[in-house]
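K.L.:
one predicted model, sequence on top.
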Amino acid sequence: MIGCLVVSLAVSGGVRGTGRVQLVKVVVLFAVMAGAAFLVLDRFGWNPDRLLGAAAAGSGLGDAFLGPGVQYGSGPMAVANRFGQLVTVALAVCCLPHVTMRVLGAPGGRATRTAMRWAVGQLIAISALLLVVGLGAAAVLGGPALSGADPTGSISLLLVTQALSPGGLLVSAVFSAVFLTALTTVADVTLAAAASVARDLLPRRPRPGTERVPHQDRHARWAAAAVGAVTVGLSLPAAGWNLLVLSTLAMTLAASALAPVLVYTFLWRGFTRRGLLWSVYGASALTFALLAVSPLFSGSPSAAFPGLDFHATALVNPGLVTIPAGFALGWLGSVLDRGSGAACGYADLAAAVTSDAPVR
């Protein structure tokens, strides 16, 4: 039912409709997170030292809880996983398909920069509130209780709000915020995929007698319905997977396959179509291969297939390997594809970005 609702929003609302729902989501999410952070800080007398000390004690890890990368343990592989996560998240947040779709859909360069400033400001504010709520969850409930309820930590927000506000009003608001966030995010991803299908795969010339109907818009709506149906079908067998598996896959793909394309497109005159294809397909294949043999897919209780063990590496965040590979493949493919006229396309794009002309 949720999948059908997501597809309906993508097909009927389009970019404008989902954008309005996004605005509502931001307001609800910010209000819920601010309310939860207020209750956490009030619980500890608005004293950050008390909150940090209680979180460290409740986590069961002591002072190590306040250090970076404690979830990865120690050793060289832990360092690689930690830095891989930092680099992947930093690049992926800016390059996710639904994010770039919104940014590139702005009417001009000035509007794009304004939208990015608002987006970064909201991200910083919500991340700060989430940090406070996360510390409150460890301090109020304790690490063993959180792990016992859900080893992945996905429901920590719900558990801590239920403990701080037993009446249920805040818990209901959290459910609403989580639902709106999932609804708008998946709808935007569906629209981004549908736009690619309609632009690149479907015919662009309208059939006789349909010239009055915007055929590309009609194709995009049909593509959104088809992509949404396939996505809902694929989500059913993956419903019991650890969300960390899916989020790591999405983030690594965005950082490894899309970030090199965007960077080269805007900053390198010699970037060509062959370089784009090599970067996208090569980095994507490498990402799937490394994640398939990682502990995220097998060999651990929280893996996608906990009953099997075919992992061959302890690298959980392969971004340190796949991101340089994506850039290298894009460079190599472009170097081997000289004489394609890429400089002219770069000049047109640079002129549009630095002015108020629409980015196409």
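P.N.:
Yep, it's here.
K.L.:
going forward, measure contacts between C-alpha atoms and count neighbours the same way
P.N.:
OK.
K.L.:
where along the stretch 151-300 of the chain do the helices fall?
P.N.:
In the stretch 151-300 of the chain, the helices defined using DSSP state H, counting those that start in this stretch lie at 156-164, 169-200, 215-235, 243-253, 259-267, 273-292.
K.L.:
tilt between the last one and helix 259-267?
P.N.:
Computed by axes from the mean of the first three to the mean of the last three C-alpha atoms, to 10 degrees, the angle separating helix 273-292 from helix 259-267 equals 160 degrees.
K.L.:
could you do the second one as well?
P.N.:
Taking the same axes, to 10 degrees, helix 169-200 and helix 259-267 form an angle of 60 degrees between their directions.
K.L.:
buried ones in helix 169-200?
P.N.:
170-171, 173-174, 176-178, 180-181, 183-195, 197-198 (16 or more other C-alpha atoms under 10 Å).
K.L.:
hmm, back to that, make CSV out of the helices of the stretch 151-300 of the chain and add distance to residue 48.
P.N.:
Formatted as CSV, these follow (distance: least, C-alpha to C-alpha, whole Å):
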stretch, distance to residue 48
helix 156-164, 17
helix 169-200, 23
helix 215-235, 41
helix 243-253, 29
helix 259-267, 37
helix 273-292, 38
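K.L.:
residue 352: which of those helices is closest?
P.N.:
helix 259-267 (10.9 Å; C-alpha to C-alpha).
K.L.:
mind listing what's buried in the closest one?
P.N.:
259, 260, 261, 264, 265.
K.L.:
put this beside the first:
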Amino acid sequence: MTANLAETLTLLLIEDDDGDAFLVEELLKQAVAPPKIFRARSLEEARAKLTPQIQCVLVDLSLPDASRLEALEAVLAVAPHTAVLVLTGLNDVQTALSAVQSGAQDYLVKGDVDARLLARSITYAMERKRADVAQIKLMQAELTAKENARLESALLPGPLLRGAPIEHMTRYLPGSGGTLAGDFFDTVQTPDGSVHLVIGDVCGHGPDEAALGVALRIAWRTLVLAGQTEATLLRTLDTLLRAERKAPEIFTTLCTVTITPDLRHAKMRVVGHPPPVLVRDGVVEVVAGTPSGPPLGIFHDVEWPVIEVPLGAEWSMMLYTDGLIEAVVSEPGRLLGVDGLLDLVREHGVIDLDRLITHVGTLSDDLAVIMVQKGRA
């Protein structure tokens, strides 16, 4: 009777007995589409032949250099995404159960196998392996999504404002690559009524960079709540960055702002970061004198001078990461840039985050934005 392998497969038969190997090959020749069979007589020889083109492995449990489950475990270690079917003379129920529990898709005893059973077992083994791999990938994706959500929540917390008469809005959009970045922001009002803001960006993408961003954001909030809002704060963040980063080339840009309790003046330090946008008395501009120094983690013994910014009675301020100005806009390959950002704000007349983001095209990097504004009393 014709076996039911309907497509030409590439198999690896790991069998040291020539007679048994010949019988397996003869059984598989009866398939509708006989497979291409490579043979290995030992585990050592099999390792060299376990290439990506192998779709299924038939392995004996009695090899000259491996016995029982040792051979199976070695094959699974070398080819974890390939279907493995045990074909052996050991008619042992416990061994069969252990083989399947260890990762084999099926267990066949040589003396009980005919062409149809062997072909069907190979087909089913491959389907089960595909299902197992798909399930593993789904679980990994779900775990990654949960971890990303947890990190994003820690990177982008809610503001600690105690009734300050200002409007506060934030936005965050992930980059098109789908990999978590280290953009972070925070807002804290201290007991004296001052409002403190930070926005930062750890260079690179991935969970390590995101975790570093979380550490810097929490450290910033802790230092502000402890009353450290001047140059000591940046020096401490720089020390923390150097201690926690995975590689010496990793740096962080950020912008810190302290708004006075009367909400009419601000002190800024722009640490290698894109300049904030201000709207005062209908005039849209970036903060003059930025940046006030290089990013964190580049040079030792750096001082970041304070930039004094008069705000007046009515104003809006936007802090953002470079994902915004590096976004591709309507023309192919044209980046928004700082000038393009200013033009959009001028076009709207105010800093409208939702309208602004609708004009942003493809994001090559994550985008984080804080907007605070004070209207006339």
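P.N.:
That came through, no problem. Computed from a predicted structure; not experimentally measured.
K.L.:
quick one: TM-score?
P.N.:
Overall, the chain-to-chain superposition scores 0.25 on the TM-score scale (TM-score structural alignment, normalised by the length of the first structure); 140 aligned residues with a C-alpha RMSD of 6.3 Å.
K.L.:
closest one to residue 335 of the first structure among the helices of the stretch 151-300 of the first structure?
P.N.:
For the helices of the stretch 151-300 of the first structure, proximity to residue 335 of the first structure was assessed by C-alpha to C-alpha; helix 273-292 is nearest, at 7.9 Å.
K.L.:
packing partners for that closest one?
P.N.:
Here helix 273-292 of the first structure touches helix 243-253, helix 259-267, helix 319-335, going by 3 or more C-alpha pairs under 8 Å, 6 or more residues apart in numbering; DSSP states H and E.
K.L.:
give the buried residues for that helix.
P.N.:
274-280, 282-284, 286-288, 290-292.
K.L.:
ranking the helices and strands packed on helix 273-292 of the first structure by burial, who's on top?
P.N.:
helix 319-335 (a mean of 22; mean count of other C-alpha atoms under 10 Å).
K.L.:
compute the inter-axis angle for that one and helix 243-253.
P.N.:
Using the same axes, to 10 degrees: helix 319-335 of the first structure against helix 243-253 is 30 degrees.
K.L.:
what residues of the strand or helix carrying residue 42 of the first structure count as buried?
P.N.:
If you go by DSSP states H and E, residue 42 of the first structure is part of helix 14-43. Residues 14-15, 18, 21-22, 25-26, 28-37, 39-41 are the ones in helix 14-43 of the first structure that count as buried (16+ other C-alpha under 10 Å).
K.L.:
of the helices of the stretch 151-300 of the first structure, which is nearest residue 342 of the first structure?
P.N.:
The nearest among those, by C-alpha to C-alpha, is helix 273-292 at 8.3 Å.
K.L.:
tell me, how many residues neighbour residue 160 of the first structure?
P.N.:
Residues lying near residue 160 of the first structure (other C-alpha atoms under 10 Å) number 25.
K.L.:
residue 234 of the second structure now?
P.N.:
Residue 234 of the second structure, neighbours per other C-alpha under 10 Å, totals 22.
K.L.:
buried stuff in the helix or strand containing it?
P.N.:
Under the criterion of DSSP H and E, residue 234 of the second structure resides in helix 231-244. Using 16+ other C-alpha under 10 Å as the burial criterion, the residues of helix 231-244 of the second structure that qualify are 233, 234, 235, 237, 238, 240, 241, 242.
K.L.:
after that helix, next one along is what?
P.N.:
That would be, after helix 231-244 of the second structure and using DSSP H and E, strand 252-259.
K.L.:
and the angle from that next one to helix 231-244?
P.N.:
Using the same axes, to 10 degrees: strand 252-259 of the second structure against helix 231-244 is 160 degrees.
K.L.:
what is strand 252-259 of the second structure packed up against?
P.N.:
strand 195-205, strand 265-271.
K.L.:
redo those as TSV? Include mean neighbour count and distance to residue 120 of the second structure.
P.N.:
Formatted as TSV, these follow (neighbours: other C-alpha atoms under 10 Å; distance: least, C-alpha to C-alpha, whole Å):
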stretch	mean neighbour count	distance to residue 120 of the second structure
strand 195-205	23	46
strand 265-271	22	65
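K.L.:
distance to residue 126 of the second structure for the ones you listed - can I get that in JSON lines?
P.N.:
Formatted as JSON lines, these follow (distance: least, C-alpha to C-alpha, whole Å):
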{"stretch": "strand 195-205", "distance to residue 126 of the second structure": "36"}
{"stretch": "strand 265-271", "distance to residue 126 of the second structure": "55"}
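K.L.:
coming back round to it: show me what the helix holding residue 42 of the first structure is packed up against.
P.N.:
Checking 3+ C-alpha pairs under 8 Å, 6+ apart, helix 14-43 of the first structure ends up next to helix 109-140, helix 156-164, helix 169-200.
K.L.:
quote the end-to-end distance of stretch 278-286 of the second structure.
P.N.:
6 Å (C-alpha to C-alpha, to the nearest Å).
K.L.:
my bad, stretch 324-342 of the second structure
P.N.:
Stretch 324-342 of the second structure end-to-end distance (C-alpha to C-alpha) = 12 Å.
K.L.:
wait, which of the buried residues of helix 231-244 of the second structure is closest to residue 283 of the second structure?
P.N.:
residue 234 (30.5 Å).
K.L.:
state the distance from the closest one to residue 78 of the second structure.
P.N.:
49 Å.
K.L.:
what of residue 216 of the second structure?
P.N.:
For residue 216 of the second structure, the distance to residue 78 of the second structure - C-alpha to C-alpha - is 41 Å.
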